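> Just the structure for this:
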Amino acid sequence: MKQLFTGTLGLLLAFATPAQDHPADPQATTETVNLYRNLKKLAGQGILFGHQDDLAYGVGWKYVEGKSDIKEVTGDYPAVYGWDLGGLEVNSPNNLDGIPFKKMRQYIREGYERGGVITISWHARSPLGKEKGAWDTTHGTVASILPGGDSHILYKEWLDKIAGFLLSLKGSKGELIPVLFRPYHELTGNWFWWCRNTCTDFEFQTLWRFTYYYLQQEKKVHNLLYVYNTSGDFKTKAEFLQRYPGDEMVDVLSFDAYQYEDPQKNDWFEKNTYQLLKQVTELGKEKNKLTAFSETGYEAIPYANWWTQTLLNAIGDNPISYVLVWRNHGYAAWNKKMHYYAPYKGQTSEADFIKFYQLDRTLFEKEVAAKKLYSDL
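Next up is the predicted model:
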């Protein structure tokens, strides 16, 4: 297989290592460079709080202008807005969670114009056409879309659509909106077609490097900060970096981990997450990268003090840039229970979340807007 990629990899390996205070993309837009540098300045001073799909819907509502479960509880929006492009690659008008891409573009602009930060993941469907979508685990899927593979042209067509959307994200002055781009998230898991049980480390690294090359060099997308994101199943720094594509193609080191056990009876999540974040933030310091806890949460948050007594303890003194909790879907027909990860008015953990919000260390939109993250201060 390696022989097939020699030409492309030769180009990819020719990328110079980014300057110490510059994103991986040497041609990153001014606003993207400023966001990168300002997030670095903030690291250790405060943690931006993020929420997936925050503006689109919440528990008991959908598509209400200006509404947000976070804002209903605190009077403020989250500092980071998470979105997902799954479905765009197959021309769906809505993403995999049902959000119309036209509305998503509008919400992204609104959050950015208020001073918030945008992060985007991509639950891409299986390029082999499997019905399981991103959750297809057919071995060889990644190999099929690499240079020389049977589905390589299809993959480039997908990237053309992703690039088109990313280049359509513009602020009021016509500037491109910076995005923390988190493709192939949870890459060390075993549930997506790009995970370690479906492709070799070399194949995954080649996928990342080609994606990076194609978006930048072929499609001229220069408003991205690239987020390397594993699942929370690594034990050592070496394991975390096992599929790492290289410092010259990554801006943020991160992983995802969720609470499943009752934290009042089992403190494993708290202790394990702290140790994993310690390793990642140490790597961030060594490699001069931003770090993040890019997905977490406790479904339906049944523990009233989870925010200040569990999540904050799990983060501890680790100087991450942001933490993002998953979406507030509401009642889920697939498992016949409530599926949400942030509090809403009247929810069990509402009072504790207000305490969490009021801490100097946690940053929400009003605070980050005042810091003008997209300006060269």
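
> alpha carbons only for contacts and neighbour counts from here, please
Noted.

> Let me know how buried the residue nearest to Gly133 when sequence neighbours are not counted is, in neighbour terms.
Of all residues not flanking Gly133 in the chain, Arg125 sits nearest, at 4.1 Å (CA to CA, 6 or more residues apart in numbering). Neighbourhood size, Arg125 [other CA atoms under 10 Å]: 22.

> Next, find the distance separating Arg125 from Glu131.
8 Å (CA to CA, to the nearest Å).

> Please report how far the residue nearest to Ser68 when sequence neighbours are not counted lies from Ile177.
Once flanking residues are discounted, Ser68 sits nearest to Leu55: 5.4 Å by CA to CA, 6+ apart. Distance of Leu55 to Ile177, given as CA to CA: 17 Å.

> Another sequence for comparison is provided below:
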Amino acid sequence: MFKKTGIFILLFFIIISAFSQTASAHTVNPVNPNAQMTTKELTNWLAHLPNRTENRILSGAFGGYTNATFSMTEANRIKNAIGQSPAVYACDYSRGWLESGNITDAIDYSCNSDLISHWKSGGIPQISMHLPNPAFQSGHYKTQISNSQYQKILDSSTTEGKRLDAILSKIADGLQQLKNEGVPVLFRPLHEMNGEWFWWGLTEYNKKDSQRISLYKQLYQKIYHYMTDTRGLDNLIWVYAPDANREFKTDFYPGSSYVDIVGLDAYFSDPYSIKGYDELTALNKPFAFTEVGPPTTNGIVGSLDYSQFINAIKQKYPKTIYFLAWDDEWSPVANKGASSLYNDSWTLNKGEVWQGSSLTPIVE
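Got it, this is the predicted structure:
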């Protein structure tokens, strides 16, 4: 009898040990090894959303540019129209078009108070930046620069490099406020780099520039090391987001040690024809639609059916963990199918992320 009991106990501990090792193997950690515990838990939770049968895609909306258009208006508009609030709510810290005597005037993080409230009430903030161009005194976020100018921006000993460093310092001050409140952030720097409209991206339509791509990677990595190593911001979940309507979506990828989530900024008339999903998911990172909306060039604005978008996600892009719809005329409530999008059984809205003080259970 003792032998049988001893064998049973031994087998029990072997099973428990094997289960623990399997569970540990499935844990997805942030790229920052020193990430705060809440950020670690959230990163792992996000990565496991596609394992669920429902409640597996976080809804999202853009709230505007801080100190210009940002407010909770878009969240309230969605809530009033369809009875749901977006789980992810985005603020842009930078009005890169602002002309002023000091380039850092374009940086503002006064949206933080609303983002903190959003987190504490069961949501997640995303932050992006339409950065001013350090090659100039201020503004010029859409002014193209040469590769030699780009190199000067990367060099902290130059005037251009000092401007970049000042910009990054002020952005970090804003992120520090969120860290102090224990708020993890979906941080999306230097988006749509494969397009030709921002100073940090390409200069010609779908024309590959290997030097430019290398300079972009250096810039992204510099931002990562400054925020992570110099400023100790351990609350950031790093998001890499090329444009869906341009080539070279993964060429700019700064490396798996610098990215937690890959995504696409996608403006489309046919959600079944979005390009880049297979390329991005092949990088073996959680995937998101980091900006979505109808295009402004073909008269689709105001008539896009967002119910088709959620159906396309189910059928063609099932690894998606969140989507973030743009505001104003691109908003789901300014188009069609908003209720179907936010009320679908696959969609998680604010209030469905947390159960008390814990994230809703991971389902394997």
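
> TM-score of the superposed pair?
Both chains were compared after superposition, and using TM-score structural alignment, normalised by the length of the second structure their TM-score is 0.77; 315 aligned residues with a CA RMSD of 3.1 Å.

> So Leu55 and Ile177 of the first structure - more neighbours on which side?
Leu55 (29 against 25).

> which position in the first structure aligns with Asp114 of the second structure?
In the first structure, Asp114 of the second structure lines up with Tyr107, judged by TM-score structural alignment.

> Show me what secondary structure element comes after whichever strand or helix holds that match.
Assigned by DSSP states H and E, Tyr107 of the first structure belongs to helix 101-113. As assigned by DSSP H and E, the chain's next helix or strand after helix 101-113 of the first structure is strand 117-122.

> quick one: that next one aligns where in the second structure?
Going by TM-score structural alignment: strand 117-122 of the first structure matches residues 124-129.

> what about that stretch, how far off from the first structure?
Superposing on the first structure places stretch 124-129 of the second structure at an average distance of 0.8 Å from its equivalents, by mean CA distance after the TM-score superposition for the first structure.

> now that stretch, how far from the centre of its chain.
7 Å (CA atoms, centre = their mean, to the nearest Å).

> quick revisit: thought the residue nearest to Gly133 of the first structure was touching Val142?
No - counting by CA atoms under 8 Å, Val142 is not a contact partner of Arg125 of the first structure; they are 11.9 Å apart.

> Now do the shared contacts for those two.
Common contacts of Arg125 of the first structure and Val142 (CA atoms under 8 Å, 6 or more residues apart in numbering): none found.

> Can you find the partner of Ser144 of the first structure in the second structure?
Per TM-score structural alignment, Ser144 of the first structure is aligned with Lys152.

> Distance-wise, check its match relative to Leu164 of the second structure.
10 Å.

> which of these two has more neighbours?
Neighbours of Lys152 of the second structure and Leu164, each counted by other CA under 10 Å, are more numerous for Leu164; the result is 25 against 18.

> is it fair to say that one lies in a helix?
Yes - according to DSSP: H, G, I helix; E, B strand; the rest coil, Leu164 of the second structure belongs to a helix.

> Aligned to it, what sits in the first structure?
Checking TM-score structural alignment: Leu164 of the second structure goes with Tyr155.

> got a list of what its match touches?
Pro127, Ile145.

> what sits against the counterpart of His22 of the first structure in the second structure?
Under the alignment (TM-score structural alignment), His22 of the first structure maps onto Asn29 of the second structure. By CA under 8 Å, 6+ apart, Asn29 of the second structure lies in contact with Lys40, Thr43, Asn44.
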